[in-house]
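Peer 1: Got a sequence here, can you model it:
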Amino acid sequence: MPQLAAHLSSVPESGTRRIFELAMTLDDPIMLVVGEPNQAVPPHIADAARQAWDRDDTNYAGNGGLPALRRAIVDKLARENGIDVDIEQVWVTVGGTQALAQAFTLTLAEGDDVLIPDPGYTTFTMFPRAQGAVPVPYPLRAEHGFTPHAAELERLVTPRTRAIVVNSPSNPLGVVYARPVLEQIVRFAAEHDLWVISDEVYEHFVWDGPHTSLAAVAADLGEQERVLSVFSTSKSHAMTGARVGWLVTPTGLAGTMRALQEAMIACVAMPEQFAAIAALTGPTDHIERARADYRAAIDAATAQLDDLGLRYQRPQGAFYLWIDVSHATEGDVAAWAQRFLLTENVAVAPGSAFGRGGEGWIRICLAADPDDVRTALERLPRPARRVRGRAE
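Peer 2: Next up, the predicted model:
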C-alpha cells in the first residue's frame, strides 16, 4: 500500500471524541463530554427543512450559499454584531468546523505557524496539522483570568507566524474577552502583520454582558481586513447535526473562496440552508429559553461544586464547566477520564484534549439533563481538603 502524506502522522485524534466513542458502547451513560444542546429544534426551523424536501428543493446551490441565506446573515451581522459586510464576504459552510477549515486554508501554507489558545478547541490543533502547518499554543492561565498575556504572545511570534486564533466565548473555558483584551489582540496582530481567526460560535450565550465581535473592534481600529470570523447555527439553534455555519472574510476574496468551496464541498445541502434562513429570520424565543436553562444550570452546578469543595472556572459564556480534578488524576487526566467513564458511567472531556494547559482539568457540558449533571458532579472525587471554588 502506498504511503500516506507524512505530515498526517502529526494530526492528533480528538481526546473528547475518544471518550464519546467509548461511551457509545456502554449502557445508558451520562453524556457530558460533547457540546450537544438538550433543546429541541424549534418547529419553524424543522418545518423549513421538511418543506424543502417535500418540494424536492434538493439541487445544487451556489458555492457561497443561497442568496436569501447570505442576505439574512449580512442583516444579522449588522444588527447583532456590529459587522458591516456585503454578501460576497459571507460564505455558508458545513458548520463552524468547515468555516475554520476554510480560514486556515486561506491563511496557512505548509510550515507556517499559527498561534492557538491553550486550552482551546481541538480543531485549532488538528486542522493546521492536517495542512502541514504548525499550531503554536499560547497559554491561558488561571492567574491571568484565562486571557492572553501580551508578553507570552510576543515571545511566541517568529517570522513563520501567519495567524492567531481567538475564541470568545471560549470552548472549553467559558471565558469571554472584554473589549480591551480584543483591542490588544488586534493591535498585536497589526504589529506583526498577522491574520486573526475569530471563532464566535457561542456568541448567544454570554452571561455577564453583551457579546463583542472581534471584527467590529478591528473595524474601529482600521484593521478589519485582517479578520476572518466564524459563526454557526449549531449551538444557538440546537442544530448541531444540520451543519450550517458561515465564514466572514475580508473584501476581495470572492474568487478565491468560490474556488475553495467548489473544491471542498461545492455547497451546503439545500434543506439545511432553508432551515438556517428560518433560524435567522424567524422567532428567537427558543434562544432566550435556552439561555435561561443554561444560566440556571450554571448556578446549580457551581453551587454544588462549592459544597463539594472542588475548584472550577465559572463560565462567563458558553455552557461548559471547567473543573480542577488534579487531586485525583495522577498527572494523566485523559487516562483518569476513561477510568471514570468505565467505573462511574459518566463521560466527561479530559482537559488535556484541549492542550497541555488543560492537564488536571475536565470540561463538562451543562446543556444536558439537570439530574444527569447533578449525579455526575456527585460522583467526582473530592479533594483531601476543601479549596475555594472559583479558579482565580
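Peer 1: from here on, contacts and neighbour counts on C-alpha atoms
Peer 2: Fine.
Peer 1: As a check, name the ranges of all helices in the protein.
Peer 2: 15-23, 43-54, 67-76, 95-107, 123-131, 150-156, 179-191, 214-220, 254-264, 270-281, 285-308, 326-329, 333-344, 370-378 (DSSP state H).
Peer 1: residues in contact with Ala163?
Peer 2: Listed by Cα atoms under 8 Å, 6 or more residues apart in numbering, the contact partners of Ala163 are 107-108, 113-115, 189, 194-197.
Peer 1: One more, please, to line up against the first structure:
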Amino acid sequence: MPFLAPHIPLVPASGIRRIFQLSQQLEGITSLVIGEPDVAVAPHIAAAAKQAWDDDLTDYTDNGGIRPFRDAIVEKLARENSMRVKVEQVWVTVGATQGLNQAMHLLLAAGDEVLVPDPGYTTFTMTARLLNATPVPYSLRVDRDFMPDLEELESLITERTRVLIINSPSNPLGTVLPEPVLRELLDFASRHDLWIISDEVYEYFTWDEPHISIASLDREDRVFTAFSLSKTYAMTGIRVGYLVTPPGLTDIMRNVQETTISCVDTPAQYAAIAAITGDHTQVVEAREHYRENIAAATRLLDERGIRYLRPTGAFYLWIDVSTASRGDVAAWAETFLVYQRVAVAPGTAFGASGEGWIRVSLAVSHEILMTGLGKLPAPAVTA
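Peer 2: Next comes the predicted model:
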C-alpha cells in the first residue's frame, strides 16, 4: 500500500486517552481522568435542539454559522470578555478543538515553530505535528508558580517562530494568567511579531482570580481566541465552539471552513443559542459544585500531606506524586489504575515538565472524588 505522509507518525498519542481506554477494559474503576462535566445539560438547551429537529432545521448553514448565534456571540463577547468584534470575526466551530486546529492551519507552515505551554493541553503539540510544524515547549514550573518565564521565552525564539499559544484558565494546571502577565506576553509577541492563539475554554470557571481575555488588551490584531460551550454547559458531545479572529479574514475563513467542516450541525447551533442567551442557573450551580469539590479535595490532601497546586481556574487539581512515581509518572499511573482501580492523567501527558505530577478532574461527585483521592500514596514521613 502507499505510504502515509512522513510527518504523520510524529503526531504523539494522547496520554490521557491511553489511561481512559485502559480504564474501559477494567471493572470497578474510580475515574478522575477525563474533564467531563458530571451535570446534565439544561432542559432549555435540550428543548431548543429538539425543536430544531422537529422544525426540520437540518440544512446547511453559512460557513461561519447561523446569524442569530453569531450575533449572540458578539453580544456575549462585549458583555463578558470586553471584546468588541464584528460578526465577521466570529466563526462557529466543532468545539474549541477545531477552532484551535483552524487557527494553527492558518498560521503555521511546514517547519514553522510554535511555542506551546509545558505542561499544556495535549492537542497543542499534536496539532502542530499534524501540520508538520514544530512545537517548542516553554516550561511552567513550580518555582515560578507555574507562570511563563519571559527570559526562557526569549531564549526560544528563532527565525522560524510564528505563534505563541496560551491557555487561561489552564488545562491541566488550573492556573489563571493575571493581567500583568498577559500584557507581558503581548509585548513579547509584539517584539517578535508573533501571532497569539488563546485557549479560553474554561472562562466561566475561575476561583479567586478573574478571567481576562488577552484579545481585550490587544491593540495590534495579533490574537486568535478559541472558546467552547462544552465545559460551561455540559455540552461536550454536542461539539460547538467558536473561533474569534482578527479583522480582515472573512474570505479566507470562509474558504478554510468550507474545506474542513462546511458548517457545524444546525440543531446544535440552535441549542447553543439557548445556552448562551438563556438561563444560567445550572452554570452557577455547576460552578458551586466544582468549588465545593476543590474545598473538599484540598482539605483531604492537606490532611494527608500531599502537595498540590491550589487552582484559580478550571476544574482540575495538579497533584505531586513524585515520591511514589520515581521519575516515570506515566508508568506509575498505569500501575495505580490496575492495582488501585483509580484513573488519573499522568502529568507527562501534558509535556515533559509534568513529570512527577498528575491531573485529577474535579467534575465528579463528591463520593467519587474522595474515594479516588483517598487512594493516593501519601509521602513517607522521615524521622
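Peer 1: Show me the contact partners of stretch 375-383 of structure 2.
Peer 2: So stretch 375-383 of structure 2 is contacted by 304-306, 321, 323-324, 340, 342 (Cα under 8 Å, 6+ apart).
Peer 1: let's go with 6 Å and repeat that
Peer 2: 304, 306 (Cα atoms under 6 Å, 6 or more residues apart in numbering).
Peer 1: What of stretch 122-141 of structure 2?
Peer 2: 7, 11-12, 110-118, 146-148, 350.
Peer 1: from the residues you listed, which single one is nearest Pro247 of structure 2?
Peer 2: Using Cα to Cα, Val114 comes nearest to Pro247 of structure 2 of those, at 21.9 Å.
Peer 1: how deep is the closest one tucked in, by neighbour count?
Peer 2: 28 (other Cα atoms under 10 Å).
Peer 1: Look up how far Leu107 of structure 2 lies from it.
Peer 2: Relative to Leu107 of structure 2, Val114 of structure 2 is positioned 9 Å away (Cα to Cα, to the nearest Å).
Peer 1: Between the contacts of Ala163 of structure 1, which sits nearest Met239 of structure 1?
Peer 2: Ranked by distance to Met239 of structure 1 (Cα to Cα), those are led by Ile197 at 22.7 Å.
Peer 1: That closest one against Val165, yeah?
Peer 2: Yes - using Cα atoms under 6 Å, Ile197 of structure 1 is in contact with Val165, at 4.7 Å.
Peer 1: Which one of the two is surrounded by more residues?
Peer 2: Ile197 (28 against 23).
Peer 1: separation between the more buried one and Phe104 of structure 1?
Peer 2: Applying Cα to Cα, the value for Ile197 of structure 1 to Phe104 of structure 1 is 8 Å.
Peer 1: same question, Arg385 of structure 1
Peer 2: 45 Å.
Peer 1: And for Pro370 of structure 1?
Peer 2: From Pro370 of structure 1 across to Phe104 of structure 1, the span is 37 Å (Cα to Cα).
Peer 1: neighbour-wise, which of these two wins?
Peer 2: Comparing Pro370 of structure 1 with Phe104 by other Cα under 10 Å, the one with more neighbours is Phe104, at 22 against 16.
Peer 1: And the more buried one, what's its match in structure 2?
Peer 2: Matched to structure 2 by TM-score structural alignment, Phe104 of structure 1 sits across from Met104.
Peer 1: before we move on, back to that, switch the helices of structure 1 over to CSV; also include distance to Tyr202 of structure 1.
Peer 2: As requested, those are exported to CSV (distance: least, Cα to Cα, whole Å):
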stretch, distance to Tyr202 of structure 1
helix 15-23, 18
helix 43-54, 19
helix 67-76, 15
helix 95-107, 11
helix 123-131, 15
helix 150-156, 24
helix 179-191, 16
helix 214-220, 13
helix 254-264, 24
helix 270-281, 15
helix 285-308, 11
helix 326-329, 27
helix 333-344, 25
helix 370-378, 20
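Peer 1: Pick out the residue nearest the middle of structure 1.
Peer 2: Centroid-nearest residue in structure 1: Asn171, 5.1 Å away (criterion: Cα atoms, centre = their mean).
Peer 1: which one is it nearest to, not counting chain neighbours?
Peer 2: Leaving aside its sequence neighbours, Asn171 of structure 1 sits nearest to Tyr121 (Cα to Cα, 6 or more residues apart in numbering; 5.8 Å).
Peer 1: so what's Thr97 of structure 1 closest to, chain neighbours aside?
Peer 2: Distances taken as Cα to Cα, 6+ apart place Thr123 nearest to Thr97 of structure 1, at 7.5 Å, with adjacent residues excluded.
Peer 1: hang on, I meant Leu77 of structure 2
Peer 2: With sequence-adjacent residues excluded and distances taken as Cα to Cα, 6+ apart, Leu77 of structure 2 is closest to Met83, at 5.2 Å.
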